[in-house]
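*Asks:* could you work out the structure for the sequence below:
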Amino acid sequence: MEQKSTINFGAGPAKLPQSVLLQAQKELLSYNSLGISVLEMSHRSSDFSKILNKTESLMRELLNSRPSSWTLNPSASYVYYCCNETVHGVEYNFIPETNGVVLVSDMSSNFLSRPVDVSKFGLIFAGAQKNVGCAGVTVVIVREDLLGHALKECPIVLDYKVQAESNSLYNTPPCFSIYIMCLVLEWIKNNGGSIAMENLNNQKSSLIYDIINNSDGFYVQKKEMKLWKKQFLDGAAKRGMISLKGHRSVGGIRASLYNAVTLEDTEALATYMKEFKKQHM
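*Replies:* Predicted coordinates:
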């Protein structure tokens, strides 16, 4: 039976690169010809330690510099911001200057989708299930001088000093999720790194936003789109496009164009949007 083609525009767990899924499938029963699955591998084994070390090495290599473009002078012990909030579709394309105050950021939705100057931050955390892997693991990059300042009430597994001293192996880690993340990081590296991801993501977003901006209000009139929402989603599903329904708290329609969503995937959505508008104008 022919495999049905489906394009996943979900906000997370999000689409993974096809080559990553195929490699994971190939190595599922026997990782690196060891005769055991990575799902069975002990986190204390030398083979898993190699995966962990390679993941860290790839992460360092893929993070590049980007200058800041805005100045902030807060009177706080730290400044927190989520640079890409996907519920309402808000993204900051700059790094705020905090004049020495520790900057903490949740980058779950755009981590490694573009270059970022890590030196500007005291702490970065990101769920991997959007751009760099599958659900089950969170990436944390913390400045070394901030280690050891956890609150007394902080669970020990969330004490970054403990995790750093244990090479992220204080407790049994999600081995398979880390393995998948390693494969995705390799895929990003082999496809040009974070700069190439940024260029590709700009192309994809431009395709969709150009249609919205030139739709004479068709895709921004809430009343009309509420009436057509079900028709739009049903039509998209028939074309193999899933997870376009907006967040439950705001409704509407949402297309998440993470790294693994291809230009061809985005063009398919753009074509459908043009056809749908033509049919309902």
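*Asks:* CA atoms for contacts and neighbours, from now on please.
*Replies:* OK.
*Asks:* where do the helices sit along the stretch 101-250 of the chain?
*Replies:* Along the stretch 101-250 of the chain, the stretches classed as helices by DSSP state H, counting those that start in this stretch are 160-165, 175-190, 193-213, 222-238.
*Asks:* okay, these, which one's buried deepest?
*Replies:* Ranked by mean neighbour count, the helices of the stretch 101-250 of the chain are led by helix 175-190 with a mean of 22 (mean count of other CA atoms under 10 Å).
*Asks:* and the angle from that helix to helix 193-213?
*Replies:* 90 degrees (axes from the mean of the first three to the mean of the last three CA atoms, to 10 degrees).
*Asks:* which among the helices of the stretch 101-250 of the chain is found nearest to P96?
*Replies:* Comparison of the helices of the stretch 101-250 of the chain against P96 by CA to CA identifies helix 193-213 as nearest, at 19.7 Å.
*Asks:* want to throw the helices of the stretch 101-250 of the chain into a markdown table with distance to S49?
*Replies:* Shown next, in a markdown table, are these (distance: least, CA to CA, whole Å):
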| stretch | distance to S49 |
| --- | --- |
| helix 160-165 | 14 |
| helix 175-190 | 10 |
| helix 193-213 | 24 |
| helix 222-238 | 42 |
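*Asks:* what's the closest of those to G136?
*Replies:* In terms of CA to CA, the element of the helices of the stretch 101-250 of the chain nearest to G136 is helix 175-190, at 5.8 Å.
*Asks:* related to what we said a few turns ago, tell me which of the helices of the stretch 101-250 of the chain lies nearest to D106.
*Replies:* helix 160-165 (15.8 Å).
*Asks:* quick one on the thing from earlier: so which of the helices of the stretch 101-250 of the chain comes closest to D265?
*Replies:* helix 193-213 (9.0 Å).
*Asks:* which elements pack onto the closest one?
*Replies:* helix 263-280 (3 or more CA pairs under 8 Å, 6 or more residues apart in numbering; DSSP states H and E).
*Asks:* to L52, which of the helices of the stretch 101-250 of the chain lies closest?
*Replies:* Of all those, it is helix 175-190 that lies closest to L52, at 7.2 Å by CA to CA.
*Asks:* and that closest one, how far out from the chain middle?
*Replies:* Remark: helix 175-190 is offset 13 Å from the chain centroid, using CA atoms, centre = their mean, to the nearest Å.
*Asks:* and for stretch 162-171?
*Replies:* With CA atoms, centre = their mean as the basis, stretch 162-171 stands 24 Å off its chain's centre.
*Asks:* that stretch spans what distance, first to last residue?
*Replies:* Using CA to CA, to the nearest Å, the end-to-end distance of stretch 162-171 comes to 10 Å.
*Asks:* need the residues that contact that stretch.
*Replies:* Stretch 162-171 is contacted from outside by 43-44, 156-157, using CA atoms under 8 Å, 6 or more residues apart in numbering.
*Asks:* the structure of the following sequence is requested for comparison with the preceding one:
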Amino acid sequence: MTRAFNFNAGPAAIPLEVLQQAQEQFVDYHGAGMSIMEMSHRSALYEQVNNEAQSLLRELYGVPDNYRILFLQGGASTQFAMIPLNLVRPGRPGAYVKTGAWADKAIKEAKLVGETVIAASTESDKYMRMPTAEEIVIPDNAAYLHVTSNETIGGTQFFDFPQAGNVPLIADMSSDILSRPVDVSKFGLIYAGAQKNLGPSGVTVVIARDDLIAESPTTIPTMFRYSTHASNNSLYNTPPSFAVYMVSLVLNWIKGKGGIAQMDQFNRDKTKLIYDKIDQSSGFYIGCAQPQSRSLMNITFRIHSEELEKQFIKESEKEGFVGLKGHRDVGGLRASTYNAVPLESCQALAQFMADFQKRNG
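*Replies:* As a prediction, the model looks like this:
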């Protein structure tokens, strides 16, 4: 079997070992005579999967006892609305750091719900950097401060999160969750679609502090209340059971690799191979993000000629590379190097980049 060099931005690479384990258990899960997809979410076997996934995430991320882990549906895009629905009040606006396309989508949804303020923006720099701490101005009456920890389209990432004081810090970590150590206690709420670092699409992880869950108003629909899902152990309605099962397998894989600190070093080693090729290309390849904000998950770069970029994509696809075309909104090139992307794939890409430059430089 020949595996593609998968640099898709999401849905993205899943560890081969995880896929093989799921394959082995696909038809008959633990002697049940049925697939995990076929069994009741009220069964003891599925409840065990649900609880194990929560327990693993709590262990790997160091999630404190006063936080709940929820497995929800609707992707991060639904969280864009759920957060203000649960937390924004008259005189308590949601504050947002505007760092790119995903932050902007969150802001647009929040504006439909209630008052919002922009605490900082890097739009004037074409979102090619993250703001400094000094640039972020948080209103005292803010219900929360929302940040997007990693912008997949621009290829920028927060390396130092803002100090929000008494204002709860909320982070969309869809594209870098579990890629590096994070002090969860600094956040009021973290959320992430699973399809980049945690498993397949279909489930969204929410890590929420108890006091914020308690603020869920009874005036919004039941399914949009965090309290609904917390009080029902994420089993209020039929969950995305197969996706949660896959998340559990991925979490076990991360644990087997040595945990988050090892993932962090692994990701740094991988991305350095590609960033070095960009920086040492004498201008043939041009990095998009400013160096201090360069993402360890999404490497965005250009070639001085759009024709050469098209040729790069065409030739790379023939060599088995997938997902190197930049987002349709910005063009260019992008390599997404999430946890499950092997070192060998990044080595192969670095070699292809060197060969391509040699032939076209």
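*Asks:* if we can go back for a sec, out of the helices of the stretch 101-250 of structure 1, nearest to A270 of structure 1?
*Replies:* Closest approach to A270 of structure 1 among those (CA to CA): helix 193-213, 6.0 Å.
*Asks:* in structure 2, what range does that closest one match?
*Replies:* Per the alignment by TM-score structural alignment, helix 193-213 of structure 1 matches residues 259-279 in structure 2.
*Asks:* now stretch 227-245 of structure 1
*Replies:* Using TM-score structural alignment, stretch 227-245 of structure 1 corresponds to residues 307-325 of structure 2.
*Asks:* tilt between the helix or strand encompassing N51 of structure 2 and helix 241-256?
*Replies:* According to DSSP states H and E, N51 of structure 2 maps onto helix 44-61. Using the same axes, to 10 degrees, the inter-axis angle of helix 44-61 of structure 2 relative to helix 241-256 is 40 degrees.
*Asks:* what element comes up after helix 44-61 of structure 2 heading to the C-terminus?
*Replies:* Going down the chain from helix 44-61 of structure 2, the next helix or strand is strand 67-72, by DSSP H and E.
*Asks:* what's the next secondary structure element after that following strand?
*Replies:* Assignment by DSSP H and E places the next element after strand 67-72 of structure 2 at helix 75-87.
*Asks:* follow-up on the earlier one: would you mind getting the average deviation of the helix holding N51 of structure 2 from structure 1?
*Replies:* Comparison of helix 44-61 of structure 2 with structure 1 after fitting gives an average deviation of 0.4 Å (mean CA distance after the TM-score superposition for structure 1).
*Asks:* can you list the buried residues in that helix?
*Replies:* Buried residues in helix 44-61 of structure 2, counted by 16 or more other CA atoms under 10 Å: 46-47, 49-50, 52-54, 56-58, 60-61.
*Asks:* before we move on, what about stretch 110-117 of structure 1?
*Replies:* Neighbour counts over stretch 110-117 of structure 1 (16+ other CA under 10 Å) mark 110-116 as buried.
*Asks:* equivalent range in structure 2 for that stretch?
*Replies:* Under TM-score structural alignment, the match for stretch 110-117 of structure 1 is residues 176-183.
*Asks:* try stretch 12-28 of structure 1
*Replies:* With TM-score structural alignment as the criterion, stretch 12-28 of structure 1 aligns to 10-26.
*Asks:* thinking again about what came up before, wait, which of the helices of the stretch 101-250 of structure 1 is closest to T98 of structure 1?
*Replies:* Nearest of those to T98 of structure 1, taken as CA to CA: helix 160-165 at 22.7 Å.
*Asks:* what's the match of stretch 110-117 of structure 1 in contact with?
*Replies:* Contacts with stretch 176-183 of structure 2, where a contact means CA under 8 Å, 6+ apart, come from 61-62, 149-150, 192, 196-198, 260-261, 263-264, 267, 297, 338-339.
*Asks:* again, 6 Å this time
*Replies:* Identification of contacts with stretch 176-183 of structure 2 by CA atoms under 6 Å, 6 or more residues apart in numbering yields 260, 263-264.
*Asks:* returning to that earlier point: buried residues in the match of stretch 12-28 of structure 1?
*Replies:* Quick answer for stretch 10-26 of structure 2 (16+ other CA under 10 Å): 10, 12-15, 18-19, 22, 26.
*Asks:* tell me the one of the residues you listed nearest A164 of structure 2?
*Replies:* For the buried residues of stretch 10-26 of structure 2, the nearest to A164 of structure 2 is G10 (29.9 Å; CA to CA).
*Asks:* which SSE is that closest one in?
*Replies:* Using DSSP H and E, no helix or strand contains G10 of structure 2.
*Asks:* count of neighbours near the nearest residue to it once chain neighbours are set aside?
*Replies:* Using CA to CA, 6 or more residues apart in numbering and skipping the chain neighbours, the partner closest in space to G10 of structure 2 is K196 (5.3 Å). K196 of structure 2 has 26 neighbours, counted by other CA atoms under 10 Å.
*Asks:* and if you look at G100 of structure 1?
*Replies:* G100 of structure 1 has 13 nearby residues by other CA under 10 Å.
*Asks:* tell me which helix or strand the aligned residue in structure 2 for it sits in.
*Replies:* Aligned by TM-score structural alignment, G100 of structure 1 pairs with N166 of structure 2. Using DSSP H and E, N166 of structure 2 is not contained in any helix or strand.
*Asks:* okay, N166 of structure 2 and I260 of structure 2: tell me how far apart.
*Replies:* Look at N166 of structure 2 and I260 of structure 2: by CA to CA, they are 28 Å apart.
*Asks:* and what of Q351 of structure 2?
*Replies:* According to CA to CA, Q351 of structure 2 stands 28 Å off from I260 of structure 2.
*Asks:* and if you look at H304 of structure 2?
*Replies:* 37 Å.
*Asks:* check P221 of structure 2 too.
*Replies:* P221 of structure 2 is 36 Å from I260 of structure 2, by CA to CA.
*Asks:* ditto for F312 of structure 2
*Replies:* From F312 of structure 2 across to I260 of structure 2, the span is 33 Å (CA to CA).
*Asks:* before we move on, what about V117 of structure 2?
*Replies:* 34 Å.
*Asks:* ok, now T271 of structure 2?
*Replies:* For T271 of structure 2, the distance to I260 of structure 2 equals 16 Å [CA to CA].
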